[in-house]
Structure formats: C-alpha cells, structure tokens
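K.L.:
have a look at this prediction, sequence included:
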Amino acid sequence: MRLTGKQAVVTGGRQGIGRGIVEAFLAEGATVLTCGRGARPDGLPDSCDWVQADVSDPAQVAELVRAAGPTDVLVNNAGVQVEKTVADSTDADWDLVIGANCRGVFNACRAFIPLMRKSGSIINIGSISGHTADPSMALYNASKAFVHGLTRSIAVDHGPDIRCNAICPGWIETGMLEAGFNLSDDPTSARRDALARHAVRRFGQPADIAAMAVWLASDEAGFASGQMFTVDGGMTAASPINTGLF
C-alpha cells in the first residue's frame, strides 16, 4: 500500500490510461478524486470521488481544487487527439487539442501547486509523440512537446517542495490507438507492422502506465524530478532495420 494517506487527483479518469491510474492508486491506498467533462461514468469505484469538469476552463479547475482540498498527487491525464495535418487543422481543432492538452495541464498545475502538500508529486501524461512525430497528428504531437517542456519548468521552479515528471506512453490499447491505425490504407497491416516494432511484441495496457504512475506518486521516487519516463515496450529503442521489416 505505497500510497496510503495520500490524496490524489487524476484528470480524465473516465476510461483508458486515466481509469487505469485511478484503479491502481485506489489499490495502493490513496484517496482519489477524478474528473471528466461528462457525468460520472458507470463502474467507477464507489470509493472514488467524481467531479464534472473541463480542465481547459480555469473556473471549472478552480471548482475541482475546492472539491479536492490539500493534495499530495496530481496526475494530468485528460487529453484529446485530432488526426489531421497542420494544413487540414481548423481553428476549432486548435481550440480543442491545445485547450485540453496544453491549457488544461497548465490550468491544473497553476491551480493545485499553491495548495499541494510538501513532497507533492505532479505526474503529467506526455507521449512518445512529443519526441517523434506521428503522421497526421500535428496538433497532438505539438501539444505533448509542450507538456514535456512545462514538466521540466515546474520541476525546476517548484522543487524541492514538489516533484514533477512526465510519463511518455507508447502505443497503448485505447480508442486513441485504434483511431491512429484507422488513418492507414490497411489498418490490419499497419497494426501487424507496428506490433513487430515492439521489443516486447505487444502493445501496452493502461495498467502498464499506471504502474509507473504509482511509483512516481510514491515516496520511493523521491529523487526523480524533471524527467520524461518513456514506457513503450522498447519501440523507440530500435532502428527500423532491427524489426526485420526493411
């Protein structure tokens, strides 16, 4: 029970990675509050508090802070994805992606930092897409690079009272992964080729990211700050020639 006695807030805990982190934190003894733009989702554990909030809106984030009170752990997971190039992206796409993925993380950090307990931990969900660009994901790629830069700045400016790190997931089995494959002319072939690029020969599960989040939230990670932790099954470790595809 590595998180016993800790109050945690996880944004975007309805499904996918966020839901996995919520469940892992509860299992490790944390008190957890999560949020999303809609009503409380079915199946969310009764022990987890829910607040309806859009993190791109500072006023709604302020309500989230009031509901949470003094906090030990903040996980900025809420995010969206639009599958378009720069030339195809609209102002509405910009507002959606940058609003949730950039402004949302900024809003939450700005609001929670003054009220976080000493030795607090902020965990931002970045992406390998913030290091290398996925095709037709221009705004998403750029938004995750922003998250990485903000993570470093928070670690530098607010240490030693607060640690701040980012987890950079690779290809995790969620709706976002399927949307990416559907951009291909042959999604089945794209999935097969992508799987071959993973040293562990599987895609990730939300639980894989949650395991890293538990460690970063715990006192065991007391010397980890300002870092981007890639969890991608070894995909970015190898050059394409090592997969046998070329």
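P.N.:
Sure, I can see it. Note that the structure is predicted; figures quoted are calculated from it, not measured. Numbering: from 1, shown residues only.
K.L.:
drop to CA atoms for contacts and neighbour counts, all remaining ones
P.N.:
Will do.
K.L.:
go through the chain and flag its longest strand.
P.N.:
strand 116-125 (DSSP state E).
K.L.:
now find how far off-centre it is within its chain.
P.N.:
14 Å (CA atoms, centre = their mean, to the nearest Å).
K.L.:
same for the longest helix that the chain contains, what does it pack against?
P.N.:
Determined from DSSP state H, the single longest helix within the chain is helix 138-158. If you count contacts as 3 or more CA pairs under 8 Å, 6 or more residues apart in numbering; DSSP states H and E, helix 138-158 packs onto helix 91-98, strand 116-125, strand 162-169.
K.L.:
among the ones you listed, which is nearest Val147?
P.N.:
Val147 lies closest to strand 116-125 among the helices and strands packed on helix 138-158, at 7.1 Å (CA to CA).
K.L.:
remind me what that closest one packs against, helices and strands.
P.N.:
Secondary structure elements in contact with strand 116-125, counted by 3+ CA pairs under 8 Å, 6+ apart, are strand 71-76, helix 138-158, strand 162-169, helix 206-217.
K.L.:
put together a markdown table for those, with distance to Ala237 on each row.
P.N.:
Formatted as a markdown table, the helices and strands packed on strand 116-125 follow (distance: least, CA to CA, whole Å):
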| stretch | distance to Ala237 |
| --- | --- |
| strand 71-76 | 26 |
| helix 138-158 | 19 |
| strand 162-169 | 13 |
| helix 206-217 | 17 |
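K.L.:
put this next to the previous one:
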Amino acid sequence: MTTIDLSGGLVLVTGGAGSIGRAIAKQAVQAGACIAVCDADIEGADAVADESRANGAVAESFEMDVTDQNMVKEVMDSAVKELGPLRGLVTAAGVLRTGPLSSQSHQDWKHVMAVNVDGTFHAIQAAIPHLESTRGSIVTLGSVSAFIGSADGGAYTTSKGAVLSLSYAAAGELAPKSIRVNNVAPGWVDGGFTHQALAASDNPDALRKHASALHPLGRMATPNDVANAVVWLLSDQAAFITGSMLLVDGGYMIQHNG
C-alpha cells in the first residue's frame, strides 16, 4: 500500500492557527512529521500544538509575525534547533481585506501585501539554507482569485497572483538545490475567510448556497481537502513535481477557462 511518509523531519507551517493551517499541521503529524505551528495568534498556535502532542506527536508552537523578516528567520532557526532538520515549509499565513479599488484604503492594501506576499517571501528566504541540506519542499497557499476578477477583492486577488509568480520564481531558482516549490490554489473553503463572510452576512444560508454552487462538484472545499494536497506535495510521492500550481477547487476554474 502506498502511504505518505513525512517521518524524520520537521514541517513548519505559517498561519498554523488558521483553519487551513491547522488542517495541514494535523495531517503532517499523521504522516509522521514533527510540526512547528507558527502564527501571530500564539494562543491558537498553542492549541494546535497541544492537540498534536496529546496525540503523541512532536510539536511546538511559535509566535510569528510574517511581516517581520528578522522574526521569521529567528523563529525558523529556533524551530530547527528545537525540533530537527527542516523537511518542509508551508506558507499558509494570509489576510483578506475587501473593498472596491476606488475606495480601498492604502493601509489595507499595504497590509494585505505585507502578510500575503512579503510574508511568503520572508518564510521562503529563511527556509532556503535549512532545506538545502534536506532537499526539502515548499508549498505556498494561493487561490483561484489569482485568475479572476472581483468586485471588492482587488488587493487579495493581486496578492495571490504575486504569490503564484513568486512560487514559480522560487521553483526555478531552487531546483538546482533540489528544493521543490509548488502552489496550492483552493476555491472557496468552508472555514476561515468564508466563515468570516458568513458571520457578517445578512443571509448566511443564501451565501453558503451561492458559494457551493460556484463549484461544479456542488460544495466548497473543506480545510482537509486543501491539506490533503499540501501534504502530498510535501512528500516523496511528489518527488518530481516542482513549479506547479495545483487547483483544489472542485472544478471552479472549469467555468473560467472556456
């Protein structure tokens, strides 16, 4: 039987307290990895690490502001020192600020770019010297929004397009070092930003129905759907895959490719 095996190494997840990051951390643990759960929300990161340890895993939580380049490097180095060689990096930290481009505040725009784009760059840069020795793997978190227009999500859409381009650039540059870099692009996910939108909606049932209908498979992704793809790409099952973008979108993009 073919199994995904991440034993013998550390997987560091930024945004590890979020719904997708949490699912990735849990599945990496199930595949045998040690886990560094990193998030600006240290209480949330603590909870994920505590649950993992309760299930017999080696896991630690770290407070990390991905917009702080020095902090990212220091946390990365500390995690490796505590938990062992870095096998994989997952950049799941992200924020969403909505609003039309005509009135989007510069502060909100800069914050989205700082977290989603700069934060991804900081994490990749800090991980490179550690991954060189392990021939490890990086998975960045993208979105179908990188490919479509949006009435009020211009900043987020732009940031995810930049993350995808950065992933391609990193894949080409790091391939000679045997470091693989891939991107996972979900559609709507039943968690995180979607739950925030549902909580703010005047008609959450209608919004959920609309979001589900956008996907030909008839539902939104679960965080575990995304985690399945990420953990597979981290593993040796994907040893010859780099510079790829994997849509985990229930067919969402089929409707935009015609």
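P.N.:
Noted; the coordinates are in hand. All figures in this text were calculated on a predicted structure; none of them were measured in a lab.
K.L.:
drop the TM-score for these two in here.
P.N.:
TM-score for the superposed chains, counting by TM-score structural alignment, normalised by the length of structure 1: 0.91, backed by 241 aligned residues with a CA RMSD of 2.1 Å.
K.L.:
what's the longest helix of structure 1 aligned against in structure 2?
P.N.:
Aligned using TM-score structural alignment, helix 138-158 of structure 1 spans residues 154-174 in structure 2.
K.L.:
the alignment partner in structure 2 of Phe25 of structure 1: helix or strand, and which one exactly?
P.N.:
Superposed on structure 2 with TM-score structural alignment, Phe25 of structure 1 falls opposite Ala28. Assessed by DSSP states H and E, Ala28 of structure 2 sits inside helix 19-30.
K.L.:
next SSE after that helix?
P.N.:
Using DSSP H and E, the helix or strand that follows helix 19-30 of structure 2 towards the C-terminus is strand 34-39.
K.L.:
what's the angle between whatever helix or strand comes next after that following strand and strand 34-39?
P.N.:
Using DSSP H and E, the helix or strand that directly follows strand 34-39 of structure 2 along the chain is helix 42-54. Orientation of helix 42-54 of structure 2 against strand 34-39 (axes from the mean of the first three to the mean of the last three CA atoms, to 10 degrees) gives an angle of 160 degrees.
K.L.:
what range in structure 1 does the helix or strand following helix 42-54 of structure 2 sit on?
P.N.:
As assigned by DSSP H and E, the chain's next helix or strand after helix 42-54 of structure 2 is strand 59-63. Per TM-score structural alignment, the counterpart of strand 59-63 of structure 2 in structure 1 is residues 48-52.
K.L.:
for Asp49 of structure 1, see how far away Ile241 of structure 1 is.
P.N.:
Distance of Ile241 of structure 1 to Asp49 of structure 1, computed by CA to CA, to the nearest Å: 48 Å.
K.L.:
ok so, going back, now the longest helix of structure 1: buried residues?
P.N.:
With burial defined by 16 or more other CA atoms under 10 Å, the residues of helix 138-158 of structure 1 counted as buried are 138-148, 150-152, 154-155.
K.L.:
again, but for stretch 195-203 of structure 1
P.N.:
Judged by neighbour count using 16+ other CA under 10 Å, the buried positions of stretch 195-203 of structure 1 are Leu195, Ala196, Arg197, His198, Ala199, Arg202, Phe203.
K.L.:
where's the aligned partner of Val11 of structure 2 in structure 1, which helix or strand?
P.N.:
Counting by TM-score structural alignment, Val11 of structure 2 corresponds to Ala8 in structure 1. Assigned by DSSP H and E, Ala8 of structure 1 falls within strand 7-11.
K.L.:
His210 of structure 2 now?
P.N.:
Counting by DSSP H and E, His210 of structure 2 is part of helix 204-213.
K.L.:
just the buried residues of that helix, please?
P.N.:
Across helix 204-213 of structure 2, burial judged by 16+ other CA under 10 Å covers Arg208, Ala211, Ser212.
K.L.:
with stretch 196-205 of structure 2 instead?
P.N.:
Leu198.
K.L.:
what comes into contact with it?
P.N.:
With contact meaning CA atoms under 8 Å, 6 or more residues apart in numbering, stretch 196-205 of structure 2 is reached by Leu207, Arg208.
K.L.:
repeat that for stretch 224-239 of structure 1.
P.N.:
Counting by CA under 8 Å, 6+ apart, 126-128, 148, 151-156, 163-171, 197-204, 208-209, 216 sit against stretch 224-239 of structure 1.
K.L.:
repeat that for 7 Å
P.N.:
Under the contact criterion CA atoms under 7 Å, 6 or more residues apart in numbering, stretch 224-239 of structure 1 has outside partners 128, 151-152, 155, 163-171, 197-200, 204, 209.
K.L.:
same check, this time on stretch 71-91 of structure 1
P.N.:
Stretch 71-91 of structure 1 has contacts (CA under 7 Å, 6+ apart) with 6-12, 18, 93, 97, 100-101, 105, 115-117, 120-125, 136-138, 140, 217.
K.L.:
so where is that stretch in structure 2?
P.N.:
Against structure 2, stretch 71-91 of structure 1 falls on residues 86-106 (TM-score structural alignment).
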